[in-house]
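Visitor: Have a look at this prediction, sequence included:
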Amino acid sequence: MGYRCQVCGKEAKTAKGMAEHLASTTYLYEKHIDWVQANGLRFAKLTGAGSYGPLLELVEQKCKSD
């Protein structure tokens, strides 16, 4: 079981790994930001404060792959 990015297809073994990918990636950077914002999260708050809580919830809900 792992997580697959809904924007670029990258896979991660943990939800935190996927959240870090979404928050810090340079690959399709604008598309990742758009995706995070479209899901009601403020990107700057996530990266600036280092808080992945809301993003982890989103990853658990939408990126989980069995």
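Guide: Received, thanks.

Visitor: rest of the way, CA atoms for contacts and neighbours
Guide: Noted.

Visitor: Help me confirm that Leu46 comes into contact with Ser24.
Guide: No: with the criterion set as CA atoms under 8 Å, Leu46 and Ser24 do not qualify as a contacting pair; they are 10.1 Å apart.

Visitor: Those two: who's more crowded?
Guide: Remark: of Leu46 and Ser24, Leu46 carries more neighbours, 18 against 13, as counted by other CA atoms under 10 Å.

Visitor: For burial, what's the neighbour tally of Ala15?
Guide: Each residue near Ala15 was counted by other CA under 10 Å, and the total is 21.

Visitor: structure B:
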Amino acid sequence: MQQILALYFNDLGVAFNQITSMFISIFFAYITWNLIEKPFIDIGKRLIIKNTNQSKFYVKDLKKSLNL
């Protein structure tokens, strides 16, 4: 990000480059968190809960079939 800003806005100085790149990075971090990372974390949580529930039923059925 800083290299792109330095390429196009070289005459505005280092402080402008750092501050602007920080705000642009925060903006893109917010977008990727809400559109990509958070939904996939939720999917992962649902898969873990689903697999945990299935494994409980599997152990319960296995105990029944073995008369334990």
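Guide: Right, received. Where do you want to start? What you see is a predicted model, and the numbers here were worked out from it, not measured in a lab.

Visitor: Next, the TM-score between them, please.
Guide: Put the two chains on top of each other and the TM-score (TM-score structural alignment, normalised by the length of the first structure) is 0.25; 30 aligned residues with a CA RMSD of 3.6 Å.

Visitor: could you pull out the strands for the first structure?
Guide: Here the first structure has its strands, by DSSP state E, at 2-4, 11-12, 64-65.

Visitor: err, the second structure, not the other one
Guide: Taking DSSP E as the criterion, the second structure carries no strands.

Visitor: what residues are shared contacts of Leu46 and Ser24 of the first structure?
Guide: Contact with both Leu46 of the first structure and Ser24 is made by no residue, according to CA atoms under 8 Å, 6 or more residues apart in numbering.

Visitor: still on that earlier bit, nearest to His32 of the first structure, of the strands of the first structure?
Guide: Of all these, strand 2-4 sits nearest to His32 of the first structure, with 13.0 Å by CA to CA.

Visitor: Give me the buried stretch members for that closest one, please.
Guide: When neighbours are counted by 16 or more other CA atoms under 10 Å, the buried residues of strand 2-4 of the first structure are found to be Tyr3, Arg4.
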